[in-house]
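Trainee: sequence and predicted structure, then a few things I'm wondering about:
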Amino acid sequence: MTFFVTGTDTDCGKTLISSALLAAAKGETVGFKPIASGCEQTENGLRNSDALALMAASSIKLPYEDINPFAFEPAIAPHLAAAEKGVNLAPNRIEAQLKMAEYVGADFCLIEGAGGWRLPLGEGHFLSDVVQSMQLPVILVVGMKLGCLNHALLTAQAIKADGLNIVGWVANQVDKDMAYQEQNLESLKALLPAPCLGYVPYLAEATAEAAASHLDLTLLA
């Protein structure tokens, strides 16, 4: 099964949770990060820490360029970085890259987005267009901090308006000092139209394995 992982905003912990989901899943697993900015130049070319984390958590090992086909060095919106390099981020080009997920034999496959749900690709296109075209079930990562209720509900509304389903969501504590955290979590459970796959507390050592211990993937069924 292939899922698309999106978040309430940038820095909500999509990569940590995606890596944790891969670590918690059974069978052959693989994670993709089709678009990434903020990459570093290495002797092997541009590399993104999020994509590398997904590779480390995946049991199926693929070349980096298959995991992250569109990599940009500036830590700016990807469509702006792509425009500077003359790279076309048309949805059909991204979808063509992700069709690989159908052929690698994964029992559990994740495609991690960049930023939030409505990531611009340029020329009036969005990464959500690709998810719509592929009709992927969505897992939402909610960064637990002030404002998360509004961000989560607006994201859920946008996903539903696009004709897609949130099949599960994860609460990820990004602000360890968040006031009324428990009450906010209960409000999210009551308001979001999908099962909560887990609450990941603020982790001093934020590893995929540590986060995975707080997840229940059986709820995806």
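Mentor: Good, I have the coordinates.
Trainee: alpha carbons only for contacts and neighbour counts from here, please
Mentor: Noted.
Trainee: what residues does stretch 22-33 touch?
Mentor: Stretch 22-33 has contacts (C-alpha atoms under 8 Å, 6 or more residues apart in numbering) with 18-19, 50-51, 54-55, 57-61, 66-68, 105-114, 208-209, 212-213, 215, 217.
Trainee: by neighbour count, sort out the buried ones in those residues.
Mentor: Among those, those classed as buried by 16 or more other C-alpha atoms under 10 Å are 18-19, 50-51, 54-55, 57-60, 67-68, 106, 108-114, 208-209, 212, 215, 217.
Trainee: mind checking which of those are in helices?
Mentor: 18, 19, 50, 51, 54, 55, 57, 67, 208, 209, 212 (DSSP state H).
Trainee: would you mind measuring from the residue in the chain sticking out farthest from the centre to residue 55?
Mentor: Largest separation from the mean C-alpha position in the chain: residue 43, at 26.9 Å (C-alpha atoms, centre = their mean). Counting by C-alpha to C-alpha, to the nearest Å, the gap from residue 43 to residue 55 is 18 Å.
Trainee: hold the first one in mind and look at this next one:
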Amino acid sequence: MAKKTYFVAGTDTDAGKTVASAGLLEAANRQGLRTMGLKPVAAGCEQTAEGLRNSDALILQQTASLSLTYEQVNPIAFEPPIAPHIAAAQAERRLTADRVAAFVKGTLLQPADFVIVEGAGGWRVPLNNRETMAHLPKILQTPVILVVGMKLGCINHALLTAESVSRDGIRLAGWIANRVDADMANYDENIGTIKSMLRAPLLGEIPHLEDPTPQNVAPFLDLSLLD
């Protein structure tokens, strides 16, 4: 198992998990760490000559310092951009938390210092009729980094997700504020409220960037706050 492995969850689908995940990987790269980025389940993939490819998974693959095959980064890929359990049913494939975790554990045998496992959608996105994405970090025993999409309603989304993480018996290692709404009213007050109510460090605030590349995002994140 890698020295530091974190599961990145979002307050909702467009919170910016991949932007934050790639930024974290780049920040770790700059410290000379061996990094690995995984997105075990991805819906919304394009058909290519090599097979189905997901743009978020490709970003993680390209940002990480360790060279992995696409199949190691994203072993379960679905073409339609819909909930994974629905995509799996349409493709007549069986999707379970144990199966997803097995793929991840196999890749984690690679030597690495810092690993990001990015979820799909929000915390309670179903994998099947009994399990949700939340079962994956529970099986893997990895702490969670929560990406909060800063927009109207973010306080409620952040607190509800953090509460669910805690109830599932998983540690919230930190959270990242991602300014998805450039014109959000009372941004500072919203940040202050979440900071005062979440029992986890704020790892950084990602501003609304025109070009949110890993290189542009990394300077806004502080890995020293992670334990």
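Mentor: Looks like it came in fine. Just so you know, these numbers come straight off a predicted model, no measurement behind them.
Trainee: where do the strands sit along structure 1?
Mentor: With DSSP state E as the criterion, structure 1 has strands at 2-7, 29-32, 35-36, 40-42, 45-47, 70-71, 108-112, 120-122, 125-126, 138-144, 166-173, 196-200.
Trainee: equivalent range in structure 2 for the fifth one?
Mentor: To tie it back to what came earlier, the one meant is strand 45-47 of structure 1. The aligned range for strand 45-47 of structure 1 in structure 2 is 51-53, by TM-score structural alignment.
Trainee: buried residues, the matching stretch. List them.
Mentor: Neighbour-count burial for stretch 51-53 of structure 2 flags 52, 53 (criterion: 16+ other C-alpha under 10 Å).
Trainee: how close does it sit to structure 1?
Mentor: Compared with structure 1 after fitting, stretch 51-53 of structure 2 deviates on average by 0.4 Å (mean C-alpha distance after the TM-score superposition for structure 1).
Trainee: if I take the lengthiest helix in structure 1 and strand 138-144, what angle do their directions form?
Mentor: In terms of residue count, the longest helix belonging to structure 1 (DSSP H) is helix 148-161. Angle of helix 148-161 of structure 1 versus strand 138-144, following axes from the mean of the first three to the mean of the last three C-alpha atoms, to 10 degrees, is 170 degrees.
Trainee: against which helices or strands is helix 148-161 of structure 1 packed?
Mentor: Helices and strands touching helix 148-161 of structure 1, by 3 or more C-alpha pairs under 8 Å, 6 or more residues apart in numbering; DSSP states H and E, are strand 166-173, helix 181-191.
Trainee: got the ones you listed as a markdown table, with distance to residue 139 of structure 1 and mean neighbour count columns?
Mentor: Shown next, in a markdown table, are these (distance: least, C-alpha to C-alpha, whole Å; neighbours: other C-alpha atoms under 10 Å):
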| stretch | distance to residue 139 of structure 1 | mean neighbour count |
| --- | --- | --- |
| strand 166-173 | 5 | 23 |
| helix 181-191 | 14 | 14 |
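Trainee: tell me which of the ones you listed lies nearest to residue 73 of structure 1.
Mentor: Nearest to residue 73 of structure 1, of all these, is strand 166-173, at 27.0 Å by C-alpha to C-alpha.
Trainee: which part of structure 2 lines up with that closest one?
Mentor: Under TM-score structural alignment, the match for strand 166-173 of structure 1 is residues 172-179.
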